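Visitor: the sequence and its predicted three-dimensional model are supplied below.
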Amino acid sequence: MQLNHYIDHTLLAAHATTLEIKKLCREAIEHKFYAVCVNSSRVKNAKEILEGSKVQLAVTIGFPLGASSTASKTKEAETAIAHGADEIDMVMNIGFLKDGKSDLVQAEIEKIKMAIGDKILKVIIETCYLSEDEIRFASNLVMRAGADFVKTSTGFGSRGASLKDVKIMKEMVGDQVKIKASGGIRDAETARKYIKLGVARIGTSSGIKIVS
């Protein structure tokens, strides 16, 4: 099990500087991580360093609350792709989900997936705010909407991923949609536990520590 191939090397802090983003990308190339994950304002900074490497560029959309309009999320995604993003990590509108507006939530995911074409779409359902039944429902909704991944967390909620959350998500989506666990994964032992549950990708700012 080569842990580096599962890692999205992540820096999403509001105070992250250009130099820190470029350092993140150089680290990802050095350690052969699968991807880096940055905020959408940092696409060009990251692409400049990653150009010509095998490291994928994942970009967050509607981050971290997911409560912005569908129009703004869609435009943000389109702009990110135009500037070189390979993958989009969007935040689901959790409030709409809890309002019972599942049709609007699904339509938003479908619209963004359509806007980015064959690029990878991950949908963050922010499990810390959901009941077990809501995690099942949200995971199923992401699958129905045609996204490529369902993702646990932003890392900015009340907690990050949990093994229990991932078990519930895996039971719901099986092999039809991949799972990304993110938030609070800081060591190799924990990373391996998630991978054994069927996680395809791990979002972490502790990637170097994990592989070392």
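Guide: Thanks, I have it. Numbering: from 1, shown residues only.
Visitor: contacts, neighbours, all on C-alpha from now
Guide: Will do.
Visitor: Ile29 is in contact with Gly52, isn't it?
Guide: No: between Ile29 and Gly52 there is no contact under C-alpha atoms under 8 Å: 10.2 Å.
Visitor: between these two, which one's more packed in?
Guide: Shown here are Ile29 and Gly52; by other C-alpha atoms under 10 Å, Ile29 has more neighbours (19 against 8).
Visitor: so where does the more buried one fall, helix or strand?
Guide: Using DSSP states H and E, Ile29 falls within helix 18-31.
Visitor: who are the packing partners of that helix?
Guide: Contact partners of helix 18-31 among helices and strands, from 3 or more C-alpha pairs under 8 Å, 6 or more residues apart in numbering; DSSP states H and E: strand 7-11, strand 35-39, helix 43-50.
Visitor: 10 Å instead?
Guide: When contacts are defined as 3 or more C-alpha pairs under 10 Å, 6 or more residues apart in numbering; DSSP states H and E, helix 18-31 sits against strand 7-11, strand 35-39, helix 43-50, strand 56-61, helix 207-211.
Visitor: Val142 is nearest to which of the ones you listed?
Guide: Closest approach to Val142 among the helices and strands packed on helix 18-31 (C-alpha to C-alpha): strand 56-61, 15.5 Å.
Visitor: next, the angle from that closest one to strand 35-39.
Guide: 30 degrees (axes from the mean of the first three to the mean of the last three C-alpha atoms, to 10 degrees).
Visitor: state the next helix or strand along the chain beyond strand 56-61.
Guide: Heading C-terminal from strand 56-61 (DSSP H and E), you reach helix 70-82.
Visitor: what's that following helix in contact with?
Guide: The contact list for helix 70-82 (C-alpha atoms under 10 Å, 6 or more residues apart in numbering) reads 39-44, 57-63, 66-67, 83, 85-91, 93, 104-105, 107-109, 111-117, 119, 121.
Visitor: below is an additional structure, to be compared with the one above:
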Amino acid sequence: MEHSEILKKVDHTLLSQTATWAEIQAICDDAIAYGTASVCIPPSYVKRAKSYVGDRIAICTVIGFPNGYSTTPVKVFETQSALGDGADEIDMVINLGDVKDRNFDAIEEEIRMIKEVCGDKILKVIIETCLLTDGEKIKLCQIVTAAGADYIKTSTGFSTAGATFDDVALFAEHVHGGVRIKAAGGISSFADAEKFICLGADRLGTSRLVKLEKAENDPA
């Protein structure tokens, strides 16, 4: 698979706590230059980034990030605020305590409410696979499907591990209704990225691939 085809599936990501505006501008520039699907940035930078890039690249941001235990009204407000600032895509984190308590109706309702706010904007649901059993992952595939989200996403990249091949393969078996898969966290080579895509991932959350391509094109 050509690198350019892989990069079209990348959400070029910078979510570090110390991210500066100059760094956000730089990843926007690189995302445009290398044709990624979007840039994924902190909510505090969405308005400025949208003004900076216009329609040249989609702006993705995160909600309830990274722990997921904000209340549902707070997540709904965060989503409304981000969309009002110009976000094109939303990546939300579910409440993992609700998973462990088997409070699955609350998780589904929260996703449903946020998708209602998103309307035709893309909603990706982060379930943080490294903290879940396979049974919980399968159940969440069913919930994300039932709630009408657009994507199920493996990881925040801020917990104990990121995307694995096994988890993406598991998702591919158990999501339905047009729900797509985003693998995120720890994707550090084009070979791994291609394998994730072959296993069923439609999006990749990473910063490394653009850096690798940039270094290859401009080794100096």
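Guide: Everything's here; your move. These numbers were taken from a predicted model, which means no experiment stands behind them.
Visitor: ok, back up a step: which among the contacts of helix 70-82 of structure 1 end up buried?
Guide: Neighbour counting by 16 or more other C-alpha atoms under 10 Å classes 39-40, 42-43, 57-63, 66, 85-91, 93, 105, 108-109, 112-114, 116, 121 among the contacts of helix 70-82 of structure 1 as buried.
Visitor: counterpart of Ser205 of structure 1 over in structure 2?
Guide: Superposed on structure 2 with TM-score structural alignment, Ser205 of structure 1 falls opposite Ser207.
Visitor: OK, contacts around its match?
Guide: Ser207 of structure 2 is in contact with 10-15, 27, 31, 39-40, 184-188, counting by C-alpha under 10 Å, 6+ apart.
Visitor: Three-state assignment for the residue nearest the centre of structure 1, please.
Guide: Centroid-nearest residue in structure 1: Asp89, 4.1 Å away (criterion: C-alpha atoms, centre = their mean). Here Asp89 of structure 1 is recorded as strand under DSSP: H, G, I helix; E, B strand; the rest coil.
Visitor: and it, how far is that from Gly100 of structure 1?
Guide: The gap separating Asp89 of structure 1 from Gly100 of structure 1 is 23 Å, by C-alpha to C-alpha, to the nearest Å.
Visitor: where does the counterpart of Thr18 of structure 2 in structure 1 land in three-state SS?
Guide: Aligned counterpart of Thr18 of structure 2 in structure 1: His15 (TM-score structural alignment). Following three-state DSSP, His15 of structure 1 is assigned to coil.
Visitor: map Ile152 of structure 2 onto structure 1.
Guide: By TM-score structural alignment, Ile152 of structure 2 lines up with Val150 in structure 1.
Visitor: oh, I was asking about Gly135 of structure 2
Guide: Aligning on TM-score structural alignment places Gly135 of structure 2 opposite Asp133 in structure 1.
Visitor: spit out the contact partners of that match.
Guide: Contact analysis of Asp133 of structure 1 by C-alpha under 10 Å, 6+ apart lists 139, 168.
Visitor: redo that, cut-off 7 Å
Guide: Asp133 of structure 1 makes contact with no residue under the criterion C-alpha atoms under 7 Å, 6 or more residues apart in numbering.
Visitor: count of residues packed around Ser188 of structure 2?
Guide: Ser188 of structure 2: 14 surrounding residues under other C-alpha under 10 Å.
Visitor: state the distance from it to Asp30 of structure 2.
Guide: Separation of Ser188 of structure 2 from Asp30 of structure 2 (C-alpha to C-alpha): 17 Å.
Visitor: can you check Gly148 of structure 2 too?
Guide: According to C-alpha to C-alpha, Gly148 of structure 2 and Asp30 of structure 2 sit 32 Å apart.
Visitor: same deal with Asp120 of structure 2?
Guide: Computed with C-alpha to C-alpha, the distance linking Asp120 of structure 2 and Asp30 of structure 2 is 26 Å.
Visitor: cool, Val179 of structure 2 as well?
Guide: As for Val179 of structure 2, its distance to Asp30 of structure 2 is 28 Å (criterion: C-alpha to C-alpha).
Visitor: out of these two, which sits in the busier spot?
Guide: Val179 (20 against 17).
Visitor: what's the helix or strand for the match of Gly135 of structure 2?
Guide: helix 132-144.
Visitor: please apply the same query to Gly157 of structure 2.
Guide: Going by DSSP H and E, Gly157 of structure 2 is not in any helix or strand.
Visitor: hang on, Val4 of structure 1 in a strand?
Guide: Val isn't right for residue 4 of structure 1; it's Asn. No: under the criterion used here (three-state DSSP), Asn4 of structure 1 is helix, not part of a strand.
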